[in-house]
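Engineer: The following comprises the amino acid sequence and a computationally predicted model.
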Amino acid sequence: MKKIIAFTKYAAAFALGFITNFSGALNNIASIPSSYKELKKVYFYNGSTISGKWSNNTEYLLGAGELGLAYDQPKIIMQVDANEHDEISGEILSEDLCEALPITWVVSIESPEPGIFSLFSNRKLYIKQLRNNLMETVAIMEITSLDDRKGTISLQRVADPLEILPEKVSLAKNLPAFDDDFKEISEFCADSPKRFREKLKSMKLGEDA
């Protein structure tokens, strides 16, 4: 709602300038492309702000309570980058996610460039898995808050048929334990296909017995 009100003020100011100062309005029209870029930085969740290494394990961090992260979450790591068009891409991993998607643990997280209609909704993040040489969407999260000062982000589950992620996720940027968590979760996920095959094999043996 705040984004909508702010944008309405922005649009109203432009319209007023057009009515009261036609020649100035022509200059405003010429500067719309650059103005829109600035608008996105102010009123959208900017990709450069979201870029980075995110996780929720606050080990080694003094005063971690000030970040407001939920302590009942499983370990989750997310690493994303944004290009010049503000498109976001990267990866997200957790042990639960890899166990739910064991065929391949190539799991990405993406968000297209925000358009003008993004003012009316939170920015969506699409979690995708490699299947048959195509990245298929398996879950959708949305950004409900982003605190650049604290370096925290809050996500809400929008669509997740397999329930591979918690309903709500809160992460912080550049936590000291990120590299350790990345190594631990990556090694666990690398064995997920093997555990899945062994589970299928034991189920088959049970049926044959």
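Structural biologist: The structure has been received and is ready for your questions.
Engineer: CA atoms for contacts and neighbours, from now on please.
Structural biologist: OK.
Engineer: wait, Ser145 sits on Ile153?
Structural biologist: Yes - using CA atoms under 8 Å, Ser145 makes contact with Ile153 at a distance of 5.8 Å.
Engineer: What strand or helix carries the most centrally placed residue in the chain?
Structural biologist: When CA atoms, centre = their mean is applied to the chain, the residue found nearest the centroid is Leu125 (4.6 Å). Using DSSP states H and E, Leu125 maps to strand 124-131.
Engineer: Counting by contacts, list what that strand packs against.
Structural biologist: The helices and strands touching strand 124-131, judged by 3 or more CA pairs under 8 Å, 6 or more residues apart in numbering; DSSP states H and E, are strand 107-111, strand 134-147.
Engineer: Quick check: longest helix in this structure by residues?
Structural biologist: Identified as the longest helix of the chain according to DSSP state H is helix 2-20.
Engineer: Would you mind listing the buried residues in stretch 136-143?
Structural biologist: Within stretch 136-143, the residues that count as buried by 16 or more other CA atoms under 10 Å are Thr137, Val138, Ala139, Ile140, Met141, Glu142, Ile143.
Engineer: list the contacts for the first one?
Structural biologist: If I follow you right, that is Thr137. For Thr137, the contacting residues are Tyr126, Ile127, Lys128, Gln129, by CA atoms under 8 Å, 6 or more residues apart in numbering.
Engineer: tell me which of these is nearest to Gly24?
Structural biologist: Of all those, Gly24 sits closest to Tyr126, with 41.5 Å by CA to CA.
Engineer: Could you dump the contacts of Thr137 into CSV and include neighbour count and distance to Ala6?
Structural biologist: Output for these, formatted as CSV (neighbours: other CA atoms under 10 Å; distance: CA to CA, whole Å):
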residue, neighbour count, distance to Ala6
Tyr126, 20, 27
Ile127, 24, 30
Lys128, 20, 33
Gln129, 20, 37
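Engineer: Lys199 sits in which helix or strand?
Structural biologist: helix 192-208.
Engineer: other SSEs contacting that helix?
Structural biologist: If you count contacts as 3+ CA pairs under 8 Å, 6+ apart, helix 192-208 packs onto helix 95-100.
Engineer: Alongside the first one, take a look at this:
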Amino acid sequence: MSARIVSICTVISLLIGVATFYFQFRNDMYENLYQKKFLTGKWSNDADLIINSKDLGLNNNEPLVTIQMNVDDDGSIDGEIISEGLCDGMPLTWSITFNGESPTFKNFVFARKFQVRQLVDGAMDKSPVVATLKLIEEDRKHKSLTFEVVDDPARMLPKKFTVAKDLPKFEENYKYLQEYCADSTLEFFKKRAIERKNTMHNPNPS
């Protein structure tokens, strides 16, 4: 009888051990897949004040870009991206999102893709994708990411750019880009007003 109890206890202990290993393994896998702690935050590419900017892969010749990312519980990403090119290309709004679907295990092999969307009719989730980016390099040591732009019909973004996390001039850069976007919108409406005025004065140009 005691031998049977010992056998049952051994089996139970084995099952508990297997379950513990499985859940730990699963949690580690999803942590590496979702990268919630690493990706969530403020990213930009202004190398000013960074003495080892080359280690981060930053290049001051690249157009200024800021990205804010938040990784949801399912690993999907909701965020915002802003640059002069995006604002000039979409002057009616500078509510421009940076989104990524929940990653799968294939993303351990294939690069993860992100979509840039513009706010249309008060909806973001169903708004049109204006550009698609592919994450081609991660440097966890220096907290930097390199993206390749794989689809950008309006050519609003550089073909490739690198951003790093929590750079000292992020807030200054973000404020500058917000103001630039506001000016871009104002210039757009001024230009349209002039065009309408010219059309009214010259309804049938020869």
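Structural biologist: Sure thing, it's come through. Note that this is a predicted model, so its numbers are computed, not measured.
Engineer: one step back: please identify which of the helices and strands packed on strand 124-131 of structure 1 is closest to Ala64 of structure 1.
Structural biologist: strand 134-147 (15.0 Å).
Engineer: for the closest one, the distance to its chain's centre please.
Structural biologist: Centroid displacement of strand 134-147 of structure 1 relative to its chain, using CA atoms, centre = their mean, to the nearest Å, is 5 Å.
Engineer: Ok, stretch 127-147 of structure 1 next?
Structural biologist: For stretch 127-147 of structure 1, the distance to the chain centre is 8 Å (CA atoms, centre = their mean).
Engineer: again with stretch 194-208 of structure 1
Structural biologist: 35 Å.
Engineer: now swap in stretch 139-155 of structure 1 and tell me
Structural biologist: For stretch 139-155 of structure 1 - counting by CA atoms, centre = their mean - the centre lies 7 Å from the chain centre.
Engineer: Stretch 196-209 of structure 1 too?
Structural biologist: Worked out by CA atoms, centre = their mean, stretch 196-209 of structure 1 lies 37 Å from the chain centre.
Engineer: Pull out the buried residues from that stretch.
Structural biologist: So stretch 196-209 of structure 1, judged by 16+ other CA under 10 Å, has buried residues Phe196.
Engineer: do stretch 171-186 of structure 1 as well
Structural biologist: Leu171, Ala172, Lys173, Asn174, Leu175, Phe178, Asp181, Phe182, Ile185, Ser186.
Engineer: got it, and stretch 10-24 of structure 1?
Structural biologist: Across stretch 10-24 of structure 1, burial judged by 16+ other CA under 10 Å covers Gly17, Phe18.
Engineer: picking that back up, and of the buried residues of stretch 171-186 of structure 1, the nearest to Ile103 of structure 1?
Structural biologist: For the buried residues of stretch 171-186 of structure 1, the nearest to Ile103 of structure 1 is Ser186 (14.6 Å; CA to CA).
Engineer: Counterpart of that closest one over in structure 2?
Structural biologist: Aligned counterpart of Ser186 of structure 1 in structure 2: Gln178 (TM-score structural alignment).
Engineer: how close does Lys113 of structure 2 sit to Phe105 of structure 2?
Structural biologist: Distance of Lys113 of structure 2 to Phe105 of structure 2, computed by CA to CA, to the nearest Å: 14 Å.
Engineer: swap in Tyr22 of structure 2?
Structural biologist: As judged by CA to CA, Tyr22 of structure 2 and Phe105 of structure 2 stand 16 Å apart.
Engineer: go on, Glu179 of structure 2?
Structural biologist: The gap separating Glu179 of structure 2 from Phe105 of structure 2 is 40 Å, by CA to CA.
Engineer: just Leu135 of structure 2 next, same as before
Structural biologist: For Leu135 of structure 2, the distance to Phe105 of structure 2 (CA to CA) stands at 15 Å.
Engineer: need the strands for structure 2, in chain order.
Structural biologist: 41-44, 65-71, 77-83, 96-99, 113-118, 129-139, 144-151, 160-165 (DSSP state E).
Engineer: and of these, who's closest to Ile51 of structure 2?
Structural biologist: With CA to CA as the criterion, Ile51 of structure 2 lies closest to strand 160-165 of those, at 13.5 Å.
Engineer: could you give the angle of the closest one to strand 65-71?
Structural biologist: Here strand 160-165 of structure 2 runs at an angle of 60 degrees relative to strand 65-71 (axes from the mean of the first three to the mean of the last three CA atoms, to 10 degrees).
Engineer: Strand 160-165 of structure 2 corresponds to what range in structure 1?
Structural biologist: If you align by TM-score structural alignment, strand 160-165 of structure 2 falls on residues 168-173 of structure 1.
Engineer: Contacts for that stretch next, please.
Structural biologist: 52-56, 67, 69-70, 73, 150-157.
Engineer: how many neighbours does the equivalent of Val71 of structure 2 over in structure 1 have?
Structural biologist: Correspondence of Val71 of structure 2 to structure 1, assessed by TM-score structural alignment: Ala82. Using other CA atoms under 10 Å, Ala82 of structure 1 has 21 other residues around it.
Engineer: What of the one 5 residues further on?
Structural biologist: With neighbours defined by other CA under 10 Å, the count for Glu87 of structure 1 comes to 16.
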